[in-house]
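# Sequence and predicted structure, then a few things I'm wondering about:
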Amino acid sequence: MRKDWIGIPALGILLLLASFAAAQDAVEEMTQDADPRPGEMMEDTAGVEGTQLQPAVEGVPEEPGPALDVPGAITVEDKDNDAGDQLVVCFEPPADTSGVFAYNVYRRKAGETGEVSWNLVKIIPVLGPTLFIDGYDPEYPIEPGTRYEYRVASVSLEGEEYFGEPQVAQAVPAGELYHTGKTKVLIAGGLFIFLIFYYFGKAQRGRQMYLRPIAGIEAIDEAIGRATEMGKPVLYVPGLSTISDVATIASLTILGRVAKKVAQYQTPLMVPNRDPIVYTVADEAVKQAYLEAGRPDAFDPDSVFFLTDSQFAFVAGVNGIMMREKPATNFYLGMFWAESLLLAETGSLTGAIQIAGTDAVTQLPFFITTCDYTLIGEELYAASAYLGREPKQIGAVKGQDACKGIIMAFITIAFVLSILDMVADTETLEWVRRIVTVPIVD
């Protein structure tokens, strides 16, 4: 009785497994009948024979999409005020832009054949401007005097192109000798040159001209006199850059004036250098200054010396000189980098009067906070004119100051007119804008 009870569930399980296997075979047969292999002939429900089923390729639509409208006429004009390497291209967009993603503009030389001769020069979004300047792409430049042919294609979302009719450009690129849009620049440059020569002539005739005082330049004589009274040397660092730097040239000019004053006061001078060429020029400048002061015998060849060309090794050497010799006056004039704060801090610890000057904007804050006087930017360039009082240099400085005054006058007038326009709701500032506006990008 117990064995019969155990056999009943086992028989049921076997029947269940057999039913599941039969159902699986039936499903496989139905799948094979419903999905014939490519190229297999079969009859449809209507009994029509000979229907060839084509295999489906993934990613390709079974039916091509509708054709897009193509752009219309293309207008090509020569661009004014150029070197003959630019053309102004404009095309008419299609009447129906539905389905259009962008426009591809192609160009080739007139008379060329074959699809490979077309070069894609511009891709314009469907909502972008249909007028552009061709010739900026360095890979496909425009040659002056060459006629070109253009065609524009409408691009669908799928990337398909529908080309319009190619058209030969109506214009040939040609350059102009004079840029009419920069006449204002010519006038401003001519005015600047006139002012420089005007003040140069006045200085040559012996006319005394006023130059605004700069505290750092006026303090040079005082600083050298202090070193003379204390019997201590003067340290002059002409920057760490090469002779090709404008700041270095300005510094060497000032060095000649400082050396002449030092020779008159018979004060020791130390000029360490990082660059060999700067060292050579500085040595000649100091020697010439002693000669002009009437003290060539007082010149010490060891006062101007080459230290090292390594940046921070040079700084360490100069700092050691300051700590040992205790100079009463330190000059840092020229081009400086990260070493500016190290030099100025060490000089400040020795109690010396420090006069610095550089055109390096990033180093000016360190000099301003640690030095007694600082020549900022162009004040370094103007220092030689202040010290030498040479007519050419004074004329250049006065001409620059006059141009700055004119610019400040224009800014003041524009500011006043803008306030009046805001109050009276007028547009009187427009004429000022037309006067001072010049083209920046051609």
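Happy to help now that I have it. Numbering: from 1, shown residues only.

# Every contact and neighbour count from this point should use C-alpha atoms.
Fine.

# wait, what's in contact with Gln400?
With contacts taken as C-alpha atoms under 8 Å, 6 or more residues apart in numbering, Gln400 has the following neighbours: Phe192, Ile196.

# Enumerate the positions of stretch 416-436 that are buried.
Leu417, Ser418, Leu429 (16 or more other C-alpha atoms under 10 Å).

# So which of those residues is the closest to Gln170?
Checking the buried residues of stretch 416-436 against Gln170 by C-alpha to C-alpha gives Leu429 as the nearest, at 39.9 Å.

# do you know how far the residue nearest to Gln288 when sequence neighbours are not counted is from Glu378?
Take Gln288 and drop its neighbours on the chain: the residue closest to it by C-alpha to C-alpha, 6 or more residues apart in numbering is Gly256, 7.7 Å away. Applying C-alpha to C-alpha, to the nearest Å, one obtains 19 Å for the distance of Gly256 from Glu378.

# Compare these two and say which is more crowded by neighbours.
Using other C-alpha atoms under 10 Å as the criterion, Gly256 and Glu378 rank with Gly256 on top: 24 against 14.

# next structured bit after the one helix or strand the more buried one maps to?
Following DSSP states H and E, the helix or strand that holds Gly256 is helix 246-265. Using DSSP H and E, the helix or strand that follows helix 246-265 towards the C-terminus is strand 269-273.

# Next secondary structure after that following strand?
Using DSSP H and E, the helix or strand that follows strand 269-273 in sequence is helix 276-292.

# ok, residues contacting that following helix?
The contact list for helix 276-292, computed with C-alpha under 8 Å, 6+ apart, reads 242-243, 252-253, 255-257, 259-260, 263, 272-273, 296, 298-299, 301, 304-306.

# can you rerun that using 7 Å?
Helix 276-292 is contacted by residues 242-243, 252, 256, 259-260, 263, 273, 296, 299, 304-306 when judged by C-alpha atoms under 7 Å, 6 or more residues apart in numbering.

# Can you give the distance from the helix or strand immediately after it in the chain to the centre of its chain?
Of the helices and strands lying after helix 276-292 in sequence (DSSP H and E), the nearest is strand 304-306. Between the centre of strand 304-306 and the centre of its chain there are 38 Å (C-alpha atoms, centre = their mean, to the nearest Å).

# returning to that earlier point: which ones are touching the residue nearest to Gln288?
Ala285, Val286, Ala289 are the contacts of Gly256 under C-alpha under 7 Å, 6+ apart.

# Just give me the neighbour total for Glu112.
A total of 12 residues lie near Glu112 under the criterion other C-alpha under 10 Å.

# now do Thr31
Neighbours around Thr31, by other C-alpha under 10 Å: 10.

# how much space is there between it and Thr51?
20 Å.

# what residues does stretch 173-183 touch?
If you take C-alpha under 7 Å, 6+ apart as the criterion, stretch 173-183 is touched by 78, 81-87, 144-146, 438-439.

# okay, pairing it with this:
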Amino acid sequence: MVTFLLGFTLSVLQPVTGLRGFDTPNDAGGNITLTWESPDSGKVMVEIFRSQSPLEGYQKVESVLSSRREFVDTSAIDGIKYYYYVVSIGEDGKTDRSEILGPVSSAPQWFNTKRWNVLIILILLIIIFFIFIRLAKKGTKTYIRKIPGLEALDDAVGRSTEMGKPILYVPGLWGLTNVTVLASLSILRRVAKKTADYGARILIPNAEPLVMTATQEVVKEAYLEAGRPDLYNERDIFFVTADQFGYAAGCDGIIVRERPGAIFLLGVFAAESLILAETGNSIGAIQIAGTTSTLQLPFFVASCDYTLIGEEMLAAASYLSKEPVMLGSLKGEDFAKIIVSLLIIVGTVLATLGFTRIIELLSTG
């Protein structure tokens, strides 16, 4: 009889206790975390109910296993006060409810304290950039390695002029939302200015109407800066088609008919890259290509005289202008890359040797 009563006592359903609720820390809002203590006897499920009133209108939010001790309500609306209670469901279907918790509300946090390391690195990078920009403004000589493709711009234009042939500049397929196209426009400015200085002709076929307008303005300003606005011909900067291979065919037709002495393939290119580069190579033109697409770079390297690889395209504006602030930014970026690379190498070595604390220090989760 005692054994029976003892067994019955152990299987009696007991409600959850210690129900707590709070705004989930380090989030963008909309989350409320609930925690509780849950005696294991007699329970199989726990149901969470929520309402905006402490007296009525409770609706079930979620059902979880009795082994759970925490639940995050991700459907909360910031600023609204909620009330909760938890119902324990026993093996025999009986239920028992906890005390009502509330009010609890959610709110976004200004800063995720788990990402303090990101803040420190950001501050460090800002300091590095300001130091190099300030040094550049003071006239400190800033070493930037030579980029052969950019160094050869003037020679390519001069060679084409001496041969009495036009220059062909192909800005690629993409629109003005792509940073590579914007970098290409900065290079075009230099090429167009040299073209005006030498009195040569420049042809620019476009695959995007907005890019066509932008290239027209860039070339026009370059001719004005060179003091030769009379040489500017808007008809030499034209729209071909937005179709990928139609554009490639149009450019190839120009190459074969006009036989330019210098061809610049600078922008975003895809499968048409080799078609353009091989056609230009077949007529003996000096070719300078550049793109940030790693898939197309091998074709340009094989077919062109000079190739701007990846970030060399993006650094072109700083490299060509020699403007102190831009050079300082470029130098600061390189220095920041060195620091990040060292962190990765040191972190990998320390983690391999068993110093796992470095993983926690560099983790952003």
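Structure received. Quick caveat, the model's predicted, so the values are computed rather than measured.

# TM-score, when you put one on top of the other?
Overlay of the two chains. TM-score (TM-score structural alignment, normalised by the length of structure 2): 0.84; 354 aligned residues with a C-alpha RMSD of 3.0 Å.

# before we move on, back to that, just flag the most distant two among the contacts of stretch 173-183 of structure 1.
Across the contacts of stretch 173-183 of structure 1, no pair lies farther apart than Thr146 and Val438, at 29.7 Å, counting by C-alpha to C-alpha.

# Quick check: next helix or strand after the helix or strand hosting Leu5 of structure 2?
Per DSSP H and E: Leu5 of structure 2 is located in helix 2-10. Toward the C-terminus, helix 2-10 of structure 2 is succeeded by strand 17-23 as the next helix or strand (DSSP H and E).

# whereabouts in structure 1 does the helix or strand following that following strand align?
Moving toward the C-terminus from strand 17-23 of structure 2, the first helix or strand encountered (DSSP H and E) is strand 32-37. The alignment of strand 32-37 of structure 2 onto structure 1 (TM-score structural alignment) covers residues 87-92.

# got the buried residues for the matching stretch?
For stretch 87-92 of structure 1, the neighbour count (16+ other C-alpha under 10 Å) marks Leu87, Val88, Val89, Cys90, Phe91 as buried.

# Now do the fourth one against Ala73 of structure 1, distance only.
So that's Cys90 of structure 1. In this view, Cys90 of structure 1 and Ala73 of structure 1 are 8 Å apart by C-alpha to C-alpha.

# just the first one next, same as before
Using C-alpha to C-alpha, we find Leu87 of structure 1 at a distance of 16 Å from Ala73 of structure 1.

# What of the last one?
For Phe91 of structure 1, the distance to Ala73 of structure 1 (C-alpha to C-alpha) stands at 6 Å.

# can you check Pro129 of structure 1 too?
15 Å.

# Ok, Ala293 of structure 1 next?
80 Å.

# my read: Ser66 of structure 2 touches Glu47, true?
No: in this structure, Ser66 of structure 2 is not within contact of Glu47 by C-alpha atoms under 7 Å, at 9.2 Å.

# Select from the contacts of helix 276-292 of structure 1 the one having the most neighbours.
Within the contacts of helix 276-292 of structure 1, Ala259 tops the neighbour count with 28 neighbours, counted by other C-alpha under 10 Å.

# which residues in structure 1 form helices?
Ranges of helices in structure 1, per DSSP state H, are 2-34, 183-204, 215-230, 246-265, 276-292, 311-325, 340-349, 364-370, 378-388, 391-424, 430-436.

# just how off-centre is the last one within its chain?
Averaging C-alpha positions (C-alpha atoms, centre = their mean) puts helix 430-436 of structure 1 27 Å from its chain's average.

# what about the alignment partner in structure 1 of Phe129 of structure 2, neighbour count?
Here Phe129 of structure 2 is matched to Ile196 in structure 1, going by TM-score structural alignment. Other residues within reach of Ile196 of structure 1, judged by other C-alpha under 10 Å, total 22.

# Specify which member of the contacts of stretch 173-183 of structure 1 is nearest to Ile133 of structure 1.
Distance to Ile133 of structure 1 across those (C-alpha to C-alpha) is lowest for Leu87, with 5.7 Å.

# I'd like the distance between that closest one and Arg108 of structure 1.
With C-alpha to C-alpha as the criterion, Leu87 of structure 1 and Arg108 of structure 1 are 13 Å apart.

# Please apply the same query to Lys261 of structure 1.
Distance, Lys261 of structure 1 to Arg108 of structure 1, by C-alpha to C-alpha: 71 Å.

# Just want to know which of the two has more residues nearby.
Using other C-alpha under 10 Å as the criterion, Lys261 of structure 1 and Arg108 rank with Arg108 on top: 22 against 19.

# Would you mind finding the match for that one in structure 2?
Using TM-score structural alignment as the criterion, Arg108 of structure 1 maps onto Ser51 of structure 2.

# Look up how far Tyr148 of structure 1 lies from Arg107 of structure 1.
7 Å.

# Give me the buried entries from the contacts of stretch 173-183 of structure 1.
Buried residues within these, counting neighbours by 16+ other C-alpha under 10 Å: Asp78, Asn81, Asp82, Ala83, Gly84, Asp85, Gln86, Leu87.

# Kindly reformat the residues you listed as TSV containing distance to Ile187 of structure 1.
Output for those, formatted as TSV (distance: C-alpha to C-alpha, whole Å):
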residue	distance to Ile187 of structure 1
Asp78	27
Asn81	17
Asp82	20
Ala83	22
Gly84	25
Asp85	27
Gln86	26
Leu87	28
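
# Which of those sits closest to Thr412 of structure 1?
Asn81 (32.1 Å).

# can you tell me which residues contact that closest one?
Glu176, His179, Thr180.

# Let's see that with 6 Å instead.
Each residue near Asn81 of structure 1 by C-alpha atoms under 6 Å, 6 or more residues apart in numbering is listed here: Glu176, His179.

# so stretch 181-188 of structure 2 aligns onto which residues of structure 1?
Counting by TM-score structural alignment, stretch 181-188 of structure 2 sits on residues 248-255 of structure 1.
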